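Trainee: just coords:
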């Protein structure tokens, strides 16, 4: 049970770090990835396909942000499973795979990939932010477990 709790806390820390970076950098750099726009499009299309009216404006942003934090926290929490010897390596691998997925999957899912592929710099930042989230998760889990021992 302690392992699951440390995984969830670590995953949440990584997801929050990822979103803080996204929100901060998009305010100061025109080339910053706009994963939030991809998420908003996905939520809108998904709700419309079910015959529901999607939220708009700030409500759409908050719904997307909440879903993003929760889904990334769940995904990042998987970093804590397996041998502790490879925790940081798993953090990097999961973060890199999430970043590469964020760049390559939107178009394949029928979504606009422009917010994350606009420039090479945008693509690199997208992958880097998810990598950082994975590493924050791994370090958080490692720290929690070290204090528990």
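Mentor: Perfect, I can see it now. Because the structure is a prediction, the values reported are computed rather than measured.
Trainee: hey, let's count contacts and neighbours off CA atoms from now on
Mentor: Noted.
Trainee: List the buried residues of the longest helix belonging to the chain.
Mentor: In terms of residue count, the longest helix belonging to the chain (DSSP state H) is helix 120-148. The neighbour-count check on helix 120-148 (16 or more other Cα atoms under 10 Å) flags 122-142, 144 as buried.
Trainee: give the contact list for residue 48.
Mentor: residue 54 (Cα atoms under 8 Å, 6 or more residues apart in numbering).
Trainee: Which strand or helix spans it?
Mentor: Here residue 48 sits within helix 35-49, counting by DSSP states H and E.
Trainee: buried stuff in that helix?
Mentor: By neighbour count on 16+ other Cα under 10 Å, the buried set for helix 35-49 is 35-45.
Trainee: which one of these is nearest residue 59?
Mentor: residue 40 (10.3 Å; Cα to Cα).
Trainee: so what's that closest one closest to, chain neighbours aside?
Mentor: Nearest residue to residue 40, sequence neighbours excluded (Cα to Cα, 6 or more residues apart in numbering): residue 64, at 5.8 Å.
Trainee: do residue 135 as well
Mentor: residue 91 (4.9 Å).
Trainee: Quick check, that neighbour in contact with residue 138.
Mentor: Yes. In this structure, residue 91 is within contact of residue 138 by Cα atoms under 8 Å, at 5.1 Å.
Trainee: tell me, what's touching those two both at once?
Mentor: residue 79.
Trainee: before we move on, back to that, closest to residue 98 among the buried residues of helix 35-49?
Mentor: Among the buried residues of helix 35-49, residue 35 lies closest to residue 98 (Cα to Cα), at 12.0 Å.
Trainee: my guess is that closest one contacts residue 113, does it?
Mentor: No. Residue 35 lies out of contact with residue 113 (Cα under 8 Å); the separation is 9.1 Å.
Trainee: what about residue 33, which SS state?
Mentor: Secondary structure, DSSP: H, G, I helix; E, B strand; the rest coil: residue 33 is coil.
Trainee: Check it against this one:
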């Protein structure tokens, strides 16, 4: 599989996830603020190495870049050997990523409030990651039309 066919679909899913997050973050009540978790993680790393963490837009940009890279790497697992398998993996990996965002923060020593503050926030978090997984599957299938139906 060439680089375009292996990287573009998961990057598409990651971009969909982040665009949906950013559009909703400032417009929808109780929307997840996944960016705050990334920003906190960056600040913690800087503090652990004895450095002053970046602030404001710089920390936000670092969090978004890290999020795009991490989600792109994760969504690379969506590719299947058939169309149904690819759709199933997109759905499953999306749901698992969303649930992971809800449950991994606290064990990592991060504040889970940005994704766990209400039932609505939790549902939206899982939905965002699921949309990313399904967008990855759609992009992968669009670039790999040779895959079997079964």
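Mentor: That came through fine. No experiment lies behind these values; they were computed from the predicted model shown.
Trainee: Can you pull the TM-score for these?
Mentor: TM-score for the superposed chains, counting by TM-score structural alignment, normalised by the length of structure 1: 0.93, backed by 146 aligned residues with a Cα RMSD of 1.5 Å.
Trainee: so who does residue 44 of structure 1 touch?
Mentor: Counting by Cα under 8 Å, 6+ apart, residue 44 of structure 1 touches 54-55.
Trainee: if I look at it, how far off is residue 126 of structure 1?
Mentor: 22 Å (Cα to Cα, to the nearest Å).
Trainee: could you say what helices and strands the helix or strand hosting residue 96 of structure 2 packs with?
Mentor: Assessed by DSSP H and E, residue 96 of structure 2 sits inside helix 83-103. Secondary-structure packing of helix 83-103 of structure 2 (3 or more Cα pairs under 8 Å, 6 or more residues apart in numbering; DSSP states H and E): helix 113-116, helix 119-143.
Trainee: right, so of those, which gets closest to residue 105 of structure 2?
Mentor: Nearest of these (Cα to Cα): helix 113-116, 9.1 Å.
Trainee: Show me what that closest one is in contact with.
Mentor: Identification of contacts with helix 113-116 of structure 2 by Cα under 8 Å, 6+ apart yields 32-34, 36-37, 101-102, 121-122, 125.
Trainee: Adding distance to residue 23 of structure 2, write those residues out as JSON lines.
Mentor: Shown next, in JSON lines, are these (distance: Cα to Cα, whole Å):
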{"residue": "32", "distance to residue 23 of structure 2": "11"}
{"residue": "33", "distance to residue 23 of structure 2": "11"}
{"residue": "34", "distance to residue 23 of structure 2": "12"}
{"residue": "36", "distance to residue 23 of structure 2": "15"}
{"residue": "37", "distance to residue 23 of structure 2": "17"}
{"residue": "101", "distance to residue 23 of structure 2": "19"}
{"residue": "102", "distance to residue 23 of structure 2": "20"}
{"residue": "121", "distance to residue 23 of structure 2": "14"}
{"residue": "122", "distance to residue 23 of structure 2": "17"}
{"residue": "125", "distance to residue 23 of structure 2": "13"}
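Trainee: if we can go back for a sec, the helix holding residue 48 of structure 1: how far from the chain's middle?
Mentor: Offset of helix 35-49 of structure 1 from its chain centre (Cα atoms, centre = their mean, to the nearest Å): 15 Å.
Trainee: ditto for stretch 13-33 of structure 1
Mentor: Taking Cα atoms, centre = their mean, one finds stretch 13-33 of structure 1 lying 10 Å from the centre of the chain it belongs to.
Trainee: hang on, the earlier thing: tabulate the helices and strands packed on helix 83-103 of structure 2 (TSV), appending distance to residue 53 of structure 2.
Mentor: Shown next, in TSV, are these (distance: least, Cα to Cα, whole Å):
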stretch	distance to residue 53 of structure 2
helix 113-116	20
helix 119-143	26
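Trainee: Of all those helices, which one comes closest to residue 27 of structure 2?
Mentor: Closest among these, using Cα to Cα: helix 119-143, at 13.1 Å.
Trainee: Compute the number of surrounding residues for the residue nearest to residue 40 of structure 1.
Mentor: Neighbour count for residue 64 of structure 1, taken as other Cα atoms under 10 Å: 23.
Trainee: before we move on, back to that, could you give the angle of the longest helix of structure 1 to helix 35-49?
Mentor: 90 degrees (axes from the mean of the first three to the mean of the last three Cα atoms, to 10 degrees).
Trainee: For the helix or strand harbouring residue 10 of structure 1, name the packing helices and strands.
Mentor: Under the criterion of DSSP H and E, residue 10 of structure 1 resides in helix 2-26. Judged by 3+ Cα pairs under 8 Å, 6+ apart, the packing partners of helix 2-26 of structure 1 are helix 57-77, helix 120-148.
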